[in-house]
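A.B. asks: Have a look; sequence and predicted model below, questions after that.
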Amino acid sequence: MDFEVGKDSRFDDDGKTKRTGNALTATTHIITVVVGAGVLALAWAMAQLGWVAGISVMVAFACISMYTYNLIADCYRYPDPVTGTRNYTYMQAVGAYLGKTMHLICGLVLYGKLAGVTVGYTITTSTSLVAIKKAICFHYKGHEADCKFSNNPYMMAFGVVQVFLSLIPNFHKLTWLSTIAAITSFGYAFIGSGLSLAIVLQGKGEPTSFTGIKIGPGLSSTDKMWKIFSALGNIALASSFATVVYDIMDTLKSCPPENQQMKKANALGITTMTILFLLCGGLGYAAFGDDTPGNILTGFGFYEPFWLVALGNVFIVIHIVGAYQLMAQPLFRVVEMGANVMWSHSDFIKKDHSFKLGSLKFSFNSFRLVWRTIFVIVATIVAMAMPFFNEFLALLGAIGFWPLIVFFPIQMHIAQKSIKRISLKWFMLQLLSLICLLVSLAAAVGSIRGIAQNINKYKIFQYKQ
């Protein structure tokens, strides 16, 4: 179809169909992405930090995120934030402003995190499926019953489901996934918060502290420090949507400018996110005090009503079945695009095969079948080897927070605005980046230590919860 770019009302300046999104729809996307299973770990993080540090850290992360995501919004177009050429992905923006080397490093971090998220989702799903079985067991056999089950069968079943879903063409374009994810994620977040609030209102809440879990016979000062580091990683993961920020921006209409609309969405989305985080974290800590479980729905701070606990975990499973694919598909595509470039004449890589089953027609690509299946199997095996919810979430948060939310946005902003080295603004931006780097390193070390301790404590592949 012939059209003159910029003059045909059906198309945008890049020749694509007119975008219709606005600040409100972008806000909805942000909230959908950030309200995940990590929210249920915030009560545990609050317990490690206490009221003062816990609230302060959540607010500080929110302020830093709002500032740096606004910098990211200004870099959607290159070189001018209003009239420049669009960057459709985070990697493309980094490459445009910072060059090919940073483009490659960004890709490694971004897709490495996506791969890690699939492992985290496998752990989370199996934990929730076991929690459903345990809720029923405790209800009928009593709260003191020995209701421990292996996570492995559930991880393997989840892996089989994901192998089949991974082979569905264009699965990532099924728009109803986001709707289901939004409904179910809010469902389990409000169930967890509501059950915590009920305990507090009944006067059954446990004692809390301004400084968090008290050092004593069961907790040394060193152990508390490591737990605080891990808690920082949990909070960092919960506040991240860098992996999809340009996907969201690419839905916005051009007038008013996309960066202005996205800044409004950042303000609304991150404010809403922070309020929800404070509610989930604060209410969970108020209900359980020093005994706050790593996940308030699977750690069995709640036993009754057992059907509501089970329903919350069902919501988690439904959410993650689709969310796994939303995170895995970009990784699948980039590997397959790279393979097509490197081995452009290989039938194994490029050729599609068709077959009929009765009246149904199917097609498959050999490389896609083998590569995606192997990936899901490896992710499942890794999850089975170290199925530790909080520590793994903290590690993912630590890996992604500094490079994706702080370092790259700041460096792109410096390049875009041509900020002089050693100037006051340059120095302050680099100081912010350094502080966040130290926080990320502390969170990474704390979570790795926690994973190592758990692996030594439990026999590999024999973990029961």
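C.D. replies: Structure's in. What do you need?

A.B. asks: can we go C-alpha only for contacts and neighbour counts from here?
C.D. replies: Noted.

A.B. asks: part of a helix, is Asp80?
C.D. replies: No. Read with DSSP: H, G, I helix; E, B strand; the rest coil, Asp80 is coil and lies in no helix.

A.B. asks: Can you report how many residues lie near the nearest residue to Ala43 once chain neighbours are set aside?
C.D. replies: Counting by Cα to Cα, 6 or more residues apart in numbering, Ala43 lies nearest to Gly281, which is 3.7 Å off, once chain neighbours are set aside. Residues near Gly281, counting by other Cα atoms under 10 Å, number 30.

A.B. asks: Check the gap between Gly281 and Cys436 for me.
C.D. replies: 22 Å (Cα to Cα, to the nearest Å).

A.B. asks: swap in Val244?
C.D. replies: For Val244, the distance to Cys436 - Cα to Cα - is 21 Å.

A.B. asks: Among the two, which residue is more densely surrounded?
C.D. replies: Neighbour count, other Cα under 10 Å: between Val244 and Cys436, Cys436 has more, with 21 against 17.

A.B. asks: Can you mark which positions in the strand or helix carrying Phe408 are buried?
C.D. replies: Phe408 belongs to helix 408-417 when assigned by DSSP states H and E. Within helix 408-417, the residues that count as buried by 16 or more other Cα atoms under 10 Å are 408-414, 416.

A.B. asks: Quick one: list the elements packing against the helix or strand just after that helix.
C.D. replies: Tracing the chain past helix 408-417, the next element assigned as helix or strand by DSSP H and E is helix 424-457. In terms of contacts (3 or more Cα pairs under 8 Å, 6 or more residues apart in numbering; DSSP states H and E), helix 424-457 is packed against helix 221-238, helix 389-400, helix 408-417.

A.B. asks: can I assume Ser196 is in contact with Leu279?
C.D. replies: No. Using Cα atoms under 8 Å, Ser196 is not in contact with Leu279, being 9.8 Å away.

A.B. asks: residues in contact with stretch 339-352?
C.D. replies: For stretch 339-352, contacts defined as Cα atoms under 8 Å, 6 or more residues apart in numbering pick out 363-368.

A.B. asks: Take this one as well and set it beside the first:
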Amino acid sequence: MLFVWVLQIGTMLTASAHIITAVIGSGVLSLAWAIAQLGWIAGPIALVAFSVITWFTSILLADCYRATDGTRNYTYRHVVSSYSGGLKVPLCGMAQYSILFGTTVGYSITTSISMVAIKRSNCFHKQGHEAGCHVSNNPYIMTFGVIQIILSQIPNFHKLSVLSLVAAVMSFAYSSIGLALSIAKIAEGGHVESGLTGVPIGKDMSSMDKLWNTCSALGNIAFAYTFATVLVEIQDTLKSGVPENKVMKKASLIGISISTIFYMLCGVLGYAAFGNNAPGNFLTGFGFYDPFWLVDLANLCIVIHLIGAYQVFGQPLFGFIEEWSRKKWRGSEFITREYSICGFFTLNLFRLVWRTSYVIFTTLLAMLFPFFNDVVGLLGAMAFWPLTVYFPIEMYIARSKIPKFSFTWIWMQILSGICFIISLLAAAGSIQGLVKGLQTFKPFHSVS
């Protein structure tokens, strides 16, 4: 009980766990593919660059958590309202909540892929390597949805610490298994084709396909570092009595440093193991049966991790809708009344209906659009510039009263502009991949 209490009071440990849960997510699975598109030079450079930019802007955002009068800002949107105001507030809200929504859909897709991988692995083990063992993803997407309906009744972000810590441990587990399998595959020897510029242009790769894949790869890497959407909400869980910005800066450094080490290892070793044929989900590249139990364990860890990660990204959106509803219909007992159950759990009817409806909707969308890499890339592209770069820089400039056209103002604007171009390119690559996938897919007929 003491352990659970420590987790719930809000410390650097819990903040770091939330960050690792948010950062080391399904994005790590696509990094070997991303480096295969970029090559040995641009791939690692891109990973390090995105890491440094994310760490830098997270420091800026942490300093903006409290308003100039010292009051707390409970959400990202509140921070923007304190320092920027005007049209930027609804634009920030649209960007943040769209990304949170899209991420929960993406996690539903990713979890079903891992669940199906476990099913197929056991099928191959029992029926032999020649068996097709093809399985529909839809029942597993629905299973994940049922689990999230239950977990979504957790009242708010502050109650997620234990779930988030478990998810963070799981992310380390499947990343470590992936690393071990990559090392084992490299040790086996054999010819694996790779290059300084990644997948070469040739009969199987046109120059336009190479361009689109490169853009999509940047989006995948950007998605792997996306946690700005929930940074303020994580900082708000920290207990009073200590400067939250200092604690959050340390937690961000710990979380991003650990994540980057894992990303570099998974991406680089994954590319070394598979070369230019690196799959979109590098765990699936090791086959379903060699060693089947270890791959099963890795996929099980992914499932457990994403169960928690869904809540980390969903809770800010839940909270926004519920706060808005309480202000608009103050006298409605359906919206405001909390019913105590057994003395330790509270039930709110509006929370039950709204969150259940939300999970059902994201589940249906996941069944309708089962595209992994391109969904991941598009989400990363959409979130990276506005939420990770633009708003933190603009708010820090306003808070610190940095003079326009000063040296600091100019280089911050240049950084923002470069990141904006990267986001546009990444979005274009992912949209092209989605359009290409839509030409051949059948709604609600996703089969692995």
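C.D. replies: That came in fine, so what should we check first? Given the structure is predicted, the values throughout are model-derived calculations rather than measurements.

A.B. asks: TM-score of the superposed pair?
C.D. replies: The TM-score (TM-score structural alignment, normalised by the length of the second structure) is 0.90; 441 aligned residues with a Cα RMSD of 2.7 Å.

A.B. asks: hmm, back to that, Ser196 and Leu279 of the first structure: who's more crowded?
C.D. replies: Neighbour comparison, Ser196 of the first structure and Leu279: the larger count goes to Ser196, with 28 against 20 (by other Cα under 10 Å).

A.B. asks: Tell me if Asp290 of the second structure really is in a strand.
C.D. replies: No. Using three-state DSSP, the secondary structure at Asp290 of the second structure is coil, not a strand.

A.B. asks: burial of the aligned partner of it in the first structure, as a residue count?
C.D. replies: With TM-score structural alignment as the criterion, Asp290 of the second structure lines up with Glu304 in the first structure. Other residues within reach of Glu304 of the first structure, judged by other Cα under 10 Å, total 15.

A.B. asks: and what of Thr175 of the first structure?
C.D. replies: Thr175 of the first structure: 9 neighbours (other Cα under 10 Å).

A.B. asks: which ones are touching the residue mapped onto it from the second structure?
C.D. replies: Matched by TM-score structural alignment, Thr175 of the first structure corresponds to Ser161 in the second structure. With contact set as Cα under 8 Å, 6+ apart, Ser161 of the second structure has these partners: 7-8, 14, 17-18.

A.B. asks: Over to Val39 of the first structure?
C.D. replies: Contacts of Val39 of the first structure (Cα under 8 Å, 6+ apart): 189, 238, 277, 280-281.

A.B. asks: and the gap between Asp74 of the first structure and Pro257 of the first structure?
C.D. replies: Applying Cα to Cα, the value for Asp74 of the first structure to Pro257 of the first structure is 10 Å.

A.B. asks: Looking at those two, which is more packed in?
C.D. replies: Higher neighbour count among Asp74 of the first structure and Pro257: Asp74, with 24 against 14, using other Cα under 10 Å.

A.B. asks: from memory that one sits against Asn259, does it?
C.D. replies: Yes. Counting by Cα under 8 Å, Asp74 of the first structure touches Asn259, with 5.4 Å between them.

A.B. asks: what about the alignment partner in the first structure of Met367 of the second structure, which helix or strand?
C.D. replies: Matched across to the first structure, Met367 of the second structure falls on Met384, judged by TM-score structural alignment. Element membership of Met384 of the first structure [criterion: DSSP H and E] is helix 366-385.

A.B. asks: ok, Val359 of the second structure touching Ile147?
C.D. replies: No. Contact criterion Cα under 8 Å: Val359 of the second structure and Ile147 do not qualify, at 9.6 Å.

A.B. asks: which one of these two has more residues nearby?
C.D. replies: Val359 (24 against 12).

A.B. asks: Roughly how far does the more buried one sit from Ser164 of the second structure?
C.D. replies: Plainly put, Val359 of the second structure is 19 Å away from Ser164 of the second structure if you go by Cα to Cα.

A.B. asks: Among the helices and strands packed on helix 424-457 of the first structure, which comes closest to Ser166 of the first structure?
C.D. replies: helix 389-400 (22.1 Å; Cα to Cα).

A.B. asks: Tell me the spacing between Lys203 of the second structure and Asp209 of the second structure.
C.D. replies: For Lys203 of the second structure, the distance to Asp209 of the second structure - Cα to Cα - is 11 Å.

A.B. asks: again, but for Ala17 of the second structure
C.D. replies: 38 Å.

A.B. asks: ok now stretch 40-48 of the second structure, how far from the chain's centre?
C.D. replies: 20 Å (Cα atoms, centre = their mean, to the nearest Å).

A.B. asks: give me the stretch of the first structure that it matches.
C.D. replies: The aligned range for stretch 40-48 of the second structure is 51-59, by TM-score structural alignment.

A.B. asks: about what we covered before: let me have the helices and strands packed on helix 424-457 of the first structure in TSV, adding distance to Met102 of the first structure as columns.
C.D. replies: Putting those into TSV (distance: least, Cα to Cα, whole Å) gives the following:
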stretch	distance to Met102 of the first structure
helix 221-238	22
helix 389-400	15
helix 408-417	9
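
A.B. asks: So which of these is nearest Gly99 of the first structure?
C.D. replies: Of all these, it is helix 408-417 that lies closest to Gly99 of the first structure, at 10.2 Å by Cα to Cα.
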